[in-house]
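Here's a sequence, model it:
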Amino acid sequence: MKIQVIPVTPFAQNCSLIWDPATMKGAFVDPGGDSAKLYDAATQNKVTIEKIILTHGHLDHVGATTEVAKHYDVPVIGPHIGDKFWLDGLPQQSQMFRFPPASPFAPNQWLNDNDTITVGNLTLDVLHCPGHTPGHVALVERDSNTVIVGDILFAGSIGRTDFPQGNHQQLIDSIRNKLFTLPDEMTVYPGHGPTSTIGTERKTNPFVADSKFG
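Purely as a prediction, here's the structure:
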């Protein structure tokens, strides 16, 4: 799998353009805004977009979803239905975060734990990882040893849990029991900031490192 991280909006959250180099079919993961920048990236890489994938329902990660999906005439996949209330409340989120107005939408497919998503000949394994939001998912592509984690885990930090229906213990459990069962050398692509690896976070992340849990 090829991946290009595209920071979007003044919040500089990471939208990922992912694609299968064998077929040049691809997807945007978490198109939060700056749609023209996303179109340029797909064009420059000669990628044919076949779907949009969402890790969770927060506005800064879904703000351009409707526009981008319409532009390419492609379906929207994810997140888990636990985040339906976030997508239903996008107008209120727009006001809260002072983003351009966003209309509610529903994806073409909700995701569940252990689902798979195809992108070209790639297969993404879905991990339901609640805590930051109740419907948050992570996307594992095993051939490239890559996991896209949205706002679950960051380099040296973890996602916030002070939003509605956030749950700190659920987040810790999602990271420890799901993400940290992945290979240490797997590259972690978070929704904000730089990449890391599972092994680095297990050793050094002050919130969830193995040393904190005995």
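
from here on, contacts and neighbour counts on C-alpha atoms
Will do.

Look at the residue lying closest to G120 once chain neighbours are set aside and say how many residues are nearby.
Excluding its sequence neighbours, the residue lying closest to G120 (Cα to Cα, 6 or more residues apart in numbering) is K25, at 5.0 Å. Per other Cα atoms under 10 Å, the neighbour tally for K25 reads 20.

where do the strands sit along the protein?
With DSSP state E as the criterion, the chain has strands at 2-8, 13-20, 25-29, 48-53, 76-77, 116-119, 122-128, 137-141, 146-150, 153-154, 157-158, 187-190, 196-197.

Remind me what the first one packs against, helices and strands.
Other helices and strands packing on strand 2-8, by 3 or more Cα pairs under 8 Å, 6 or more residues apart in numbering; DSSP states H and E, are strand 13-20.

ok so, going back, hang on, the residue nearest to G120 packs against L17?
No. Using Cα atoms under 8 Å, K25 is not in contact with L17, being 10.5 Å away.

thinking again about what came up before, distance to A42 for the strands of the chain - can I get that in TSV?
Output for these, formatted as TSV (distance: least, Cα to Cα, whole Å):
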stretch	distance to A42
strand 2-8	10
strand 13-20	7
strand 25-29	8
strand 48-53	7
strand 76-77	17
strand 116-119	14
strand 122-128	17
strand 137-141	20
strand 146-150	18
strand 153-154	25
strand 157-158	30
strand 187-190	19
strand 196-197	24
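
one more, for comparison:
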Amino acid sequence: MDLKIVLGGSIHTNCYVLYENSNALLVDYAPEVLDFLRDRRLNPTALMLTHIHFDHFEGLSDFLTIYPDIPVYISKEGKDGINKPVYTLNFQSPYHIDTDSFRAVDNSSIIEWGGVKINVLKTPGHSVDSVVYYVPELKSVFCGDTIFYRSVGRTDFPGSSHEVLMSSIASIFAQYDDGTILYPGHGPVTSIGSEKKHNSFIRSFV
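Sure thing, here's the model as predicted:
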């Protein structure tokens, strides 16, 4: 399995393309992802959204016009809120996302893709709908805006909570070991062990 980080959208979001042979699994979306898929002649077969702040699904409406049947994995809160600007923070560009292909996930969900079983962990705090995805073959967590290199997600948005965010990060650290790679929604890739040692925002519980 190969992994490509595609930097895209209006505020430089890390979108991820996992691919094997000609099939691709996407984590979050921006228009630049479609360019990469076309350049590599990849067929997207599933999309996992970490949360519904607009920068993590910019251009999704157009993408779903091209791939209307692609399963989109998202929390129930995300599915319910993706067309509500108060949750997406998109007050400038009206849009409507068709959610017919959306599949709600929670802590008990396992996403199967090409023989890979991906675990889901709900991690509210930065947003009410945040989830992370653990891919065992890569020993990696795709963590959206829950935790970053030497930082954590903002909690000054509607539905955000610093206390809940800290609890969610503690849950990630309790479930996965220090060697687990963290692929965040913005900024450099890091690891659980590195953040335990150097992230001043989380020292109170590590």
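
Post the TM-score for the overlay when you can.
TM-score for the superposed chains, counting by TM-score structural alignment, normalised by the length of the second structure: 0.89, backed by 204 aligned residues with a Cα RMSD of 2.1 Å.

So in the second structure, which helix runs the longest?
Counting residues, the longest helix found in the second structure (DSSP state H) is helix 162-175.

what's that one packed up against?
So helix 162-175 of the second structure, by 3+ Cα pairs under 8 Å, 6+ apart, packs with no helix or strand.

how many other residues sit next to the counterpart of F54 of the second structure in the first structure?
The equivalent of F54 of the second structure in the first structure is L59 (alignment by TM-score structural alignment). Counted with other Cα under 10 Å, residues neighbouring L59 of the first structure total 25.

Confirm for me that L59 of the first structure is in contact with L90.
Yes. With contact defined as Cα under 8 Å, L59 of the first structure reaches L90; the gap is 6.6 Å.

Who are the contact partners of the residue sitting nearest the centre point of the second structure?
The second structure has T50 as the residue nearest its centroid, 2.7 Å off, counting by Cα atoms, centre = their mean. When contacts are counted by Cα atoms under 8 Å, 6 or more residues apart in numbering, T50 of the second structure touches V27, D28, H56, I74, S130, V131, V132, Y133, F142, C143, G144, D145.

would you turn these into JSON lines with neighbour count?
Formatted as JSON lines, those follow (neighbours: other Cα atoms under 10 Å):
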{"residue": "V27", "neighbour count": "28"}
{"residue": "D28", "neighbour count": "27"}
{"residue": "H56", "neighbour count": "27"}
{"residue": "I74", "neighbour count": "26"}
{"residue": "S130", "neighbour count": "26"}
{"residue": "V131", "neighbour count": "27"}
{"residue": "V132", "neighbour count": "28"}
{"residue": "Y133", "neighbour count": "22"}
{"residue": "F142", "neighbour count": "26"}
{"residue": "C143", "neighbour count": "26"}
{"residue": "G144", "neighbour count": "28"}
{"residue": "D145", "neighbour count": "26"}
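
list the contacts for the aligned residue in the second structure for G78 of the first structure?
Alignment note (TM-score structural alignment): G78 of the first structure maps to Y73 of the second structure. By Cα under 8 Å, 6+ apart, the contact list for Y73 of the second structure reads A46, L47, M48, L49, F102, R103, A104, V105.

Please tell me I have it right and the second one contacts I70.
This points to L47 of the second structure. Yes. Counting by Cα under 8 Å, L47 of the second structure does reach I70; the two are 7.3 Å apart.

Name the residue in the two with the higher neighbour count.
Taking other Cα under 10 Å, L47 of the second structure and I70 do not tie; L47 has more neighbours (20 against 16).

For the more buried one, give me its contacts.
L25, L26, V27, D28, I70, P71, V72, Y73.

Go through those and flag the ones preserved in the first structure.
With both residues aligned by TM-score structural alignment, their matches' Cα atoms under 8 Å, the contacts of these that the first structure also has are L25, L26, V27, D28, I70, P71, V72.

Can you tell me which of those residues comes closest to Q92 of the second structure?
Among these, D28 lies closest to Q92 of the second structure (Cα to Cα), at 20.4 Å.

show me what contacts the nearest residue to T99 of the second structure once chain neighbours are set aside?
Once flanking residues are discounted, T99 of the second structure sits nearest to K79: 7.0 Å by Cα to Cα, 6+ apart. Counting by Cα under 8 Å, 6+ apart, K79 of the second structure touches T99, F102, A104.
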